[in-house]
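J.: my questions are about this predicted structure, shown below with the sequence.
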Amino acid sequence: MIRALYTSATGMKTQQTNTDIISNNLSNVNTTGFKRQRPNFQDLVYEESRHPGTPNAMGEEIPVGTEIGHGARISATQKLFTQGSFEETGNPLDLVIEGDGFFQVTMPDGSTAYTRDGAFKMDSTGSIVTADGHSLEPPVEIPEDATDISVTSDGTVSYRIGGEDEMTEAGEIELVHFTNPAGLSSQGRNLFQETDASGPPIAGRPGEDGLGTIEQGFLEMSNVEVVDEMVNMITAQRAYESNSRSIQASDEMLQTANQLRR
């Protein structure tokens, strides 16, 4: 019965963490480019009092053993990089990746981060940057007197000045993808960084080598499904309650044993 108390406690802690993950998903339901997390559960070590296949007193093989588990834990939180829905904005610097890939941005320390958030802006020098001022990599600059900005599906950025008929090319947007995007490290602010688990970034032109294409005037919304998360929350709450009931039952059994008299 003492074992049951601690086993149920691990279940309650696991479901508490599960609820934390669900809450984070729901809180980012309107975050551009956000990818929902899914917890992976794992059972804990087993106490084995009899091994399967052990011979009995008659020399016969025992078909099954005796094992008692010690609860559960969350072994990993996995990012699911399924495509989110698109929202039309009409803003020429709002870009969406239709398919696989990440935009590259340069951080203040010179390192490179990766994002699916295509809500870009233009700073005082004409450089295309994120909302936090991180420059797009490779850098693209647009003159302040540009009247028309165009981004094609293959990442070519062009602009028109004044009454000119011809578009002037400003640069090309390069995308990257990873062998294991779930291994990327979440940095907050819609940014990811490379890890040993993700593998190195594989750069390429949009629409080539398995990379997605770019659509102008759209944003990718979160891939969180509110209904699914609410169902998951109810399931986690009921599992939490069930584990608490197990603790209560074990406590009552201990109380009964303590009240035995000769």
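T.: Structure received.
J.: CA only for contacts and neighbour counts going forward, please
T.: OK.
J.: list the buried residues of stretch 106-120.
T.: 106-107, 112-120 (16 or more other Cα atoms under 10 Å).
J.: for Gln193, what are its contacts?
T.: 112-114, 184-187 (Cα atoms under 8 Å, 6 or more residues apart in numbering).
J.: quick check: the farthest pair among the buried residues of stretch 106-120?
T.: Thr112 and Ala119 (17.7 Å; Cα to Cα).
J.: let's bring in a second one:
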Amino acid sequence: MRALTIAATGMSAQQTRVEVISNNLSNMSTTGFDPRRAEFADLHYQQHTRAGTINAADGTVLPTGVQLGLGVRPSSVSVQLAQGALTETGGDLDVAIEGRGYLEVALPNGQPAYTRDGALKRGPDGLVVTADGHAVAPEIVIPDDARALSLNPDGELFAYFEEGGPAQPLGQLTLAGFANAKGLEALGSNLFAETEASGPARLAAPGEDGLGTLRQGYLEDSSVDAVQEVTELIEAQRGYELNAKVISAADQMLGATTQVR
């Protein structure tokens, strides 16, 4: 009986949906996190009678035919890109991106990665790094005797060495943009890598090419909507229960069939 396997694909799909929702909810406090959404497609169909088949000698054509679906499959888990709210932190190396750009960082293997997590730090050698110690590209070194830092919306970082003294430029932060940011590969730790789907990174100074600007002393909150996620969680639970009832009903029908003498 096909109903058993069809309902099993439905239960598996709803389980995948719950796993995606649970990941979204667990990252409600993750800086710059964008929620994911599970998307599904129907499986192939068994064509018992094709639509348009000639049904009689006089040329009568069947308008619909008989097509039996075989269930559902996951088609993608796509990221829902959105600007999160900005929270003021007062940190001189906390940077929020107002726009669709990404900061570029250098991984230990020399490959570039990209992030919207602007909780930057000063490394032991003065290098500006992420919370995981990855250097921000292009590299900027903060002198040990710098007393204060200032970052303008265009990404220029300045240092002050004495009270009331002039600002000294340290370097320029850049932003990366992609033709299809949804095609980026998530690496974990708020990092992404470019793929064939995302297209190559397009680097520009903040304020250029529509990539957005930077705001010092702020961090971008997660864009997860807890109310929406809980609502979808209830829907997924109900869908799972309905598919389980289909399996139960199909099992009862098979039991009745085996009792026929």
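T.: In hand now; what should we look at? Since the structure is predicted, the reported quantities are computational estimates derived from the model, not experimental observations.
J.: hmm, Asp144 of structure 2 is touching Gly126, no?
T.: Yes: counting by Cα atoms under 8 Å, Asp144 of structure 2 does reach Gly126; the two are 6.8 Å apart.
J.: so what sits against both of these two?
T.: By Cα under 8 Å, 6+ apart, no residue touches both Asp144 of structure 2 and Gly126.
J.: before we move on, the earlier item: sort out for me which of the contacts of Gln193 of structure 1 are in strands.
T.: 112-114, 185-187 (DSSP state E).
J.: show the contacting residues for the closest residue to Asp154 of structure 2 other than its chain neighbours.
T.: Leaving out its chain neighbours, the residue that sits closest to Asp154 of structure 2 by Cα to Cα, 6 or more residues apart in numbering is Pro206, at 4.8 Å. Contacts of Pro206 of structure 2 were listed using Cα under 8 Å, 6+ apart, and they are 153-155, 173-175, 212-214.
J.: how much space between Pro206 of structure 2 and Asp144 of structure 2?
T.: 26 Å (Cα to Cα, to the nearest Å).
J.: again with Ala193 of structure 2
T.: Distance from Ala193 of structure 2 to Asp144 of structure 2, by Cα to Cα: 32 Å.
J.: next, the buried residues of the longest helix seen in structure 1.
T.: Looking across structure 1 with DSSP state H, the single longest helix is helix 226-258. Residues of helix 226-258 of structure 1 classed as buried by neighbour count (16+ other Cα under 10 Å): 229, 233, 236-237, 239-240, 243-244, 246-247, 250-251.
J.: before we move on, what about stretch 148-168 of structure 1?
T.: 149-151, 153-161, 168.
J.: what about Gly53 of structure 1, how many neighbours?
T.: 12 (other Cα atoms under 10 Å).
J.: that one and Val29 of structure 1: what is the separation?
T.: For Gly53 of structure 1, the distance to Val29 of structure 1 - Cα to Cα - is 52 Å.
J.: circling back: the longest helix of structure 1: average distance to aligned residues in structure 2?
T.: For helix 226-258 of structure 1, the mean deviation from structure 2 after alignment is 0.6 Å (mean Cα distance after the TM-score superposition for structure 1).
J.: tell me the helices and strands packed up against that helix.
T.: helix 2-27 (3 or more Cα pairs under 8 Å, 6 or more residues apart in numbering; DSSP states H and E).
J.: just checking, what packs against the helix it packs on?
T.: strand 37-43, strand 72-79, helix 226-258.
J.: coming back round to it: any chance of the buried residues of helix 226-258 of structure 1 in TSV, plus distance to Pro39 of structure 1?
T.: Listed next are those as TSV, based on distance: Cα to Cα, whole Å:
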residue	distance to Pro39 of structure 1
Glu229	12
Met233	12
Ala236	11
Gln237	15
Ala239	15
Tyr240	15
Asn243	18
Ser244	21
Ser246	23
Ile247	24
Ser250	28
Asp251	30
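J.: what's the most distant pair in those residues?
T.: Farthest pair in those, by Cα to Cα: Glu229 and Asp251, 32.9 Å.
J.: wait, what's in contact with the residue nearest the centre of structure 2?
T.: Closest residue to the average C-alpha location of structure 2: Val79 at 3.2 Å, with Cα atoms, centre = their mean. Taking Cα under 8 Å, 6+ apart, we find Val79 of structure 2 in contact with 34-37, 182.
J.: which of those are buried? Put it as a PyMOL command.
T.: To isolate the buried members of those in PyMOL, using 16+ other Cα under 10 Å:
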select buried, resi 34+35+36
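J.: nearest to Glu220 of structure 2, of the contacts of Val79 of structure 2?
T.: Closest to Glu220 of structure 2, out of all of these and judged by Cα to Cα, is Asp34, at 10.6 Å.
J.: His51 of structure 1 -> structure 2?
T.: Under the alignment by TM-score structural alignment, His51 of structure 1 pairs with Arg50 in structure 2.
J.: the residue nearest to its match when sequence neighbours are not counted and Thr89 of structure 2, how far apart?
T.: For Arg50 of structure 2, ignoring the flanking residues on the chain, the nearest one in space by Cα to Cα, 6+ apart is Gly65 at 4.9 Å. Shown here: Gly65 of structure 2 relative to Thr89 of structure 2, a distance of 64 Å by Cα to Cα.
J.: and Ile6 of structure 2, by the same measure?
T.: From Ile6 of structure 2 over to Thr89 of structure 2 (counting by Cα to Cα), the distance is 51 Å.
J.: so for these two, which sits in the more crowded spot?
T.: Ile6 (18 against 14).
J.: OK, contacts around that one?
T.: Per Cα under 8 Å, 6+ apart, neighbours of Ile6 of structure 2: 70-72.
J.: ok, those vs Val260 of structure 2, which is closest?
T.: Leu70 (27.1 Å).
J.: does that closest one touch Arg2 like I think?
T.: Yes: here Leu70 of structure 2 reaches Arg2: they are 7.5 Å apart, a contact under Cα under 8 Å.
J.: and these two? which has more neighbours close in?
T.: Per other Cα under 10 Å, whichever of Leu70 of structure 2 and Arg2 has more neighbours is Leu70, with 17 against 12.
J.: I'm done for today, thanks for sticking with me.
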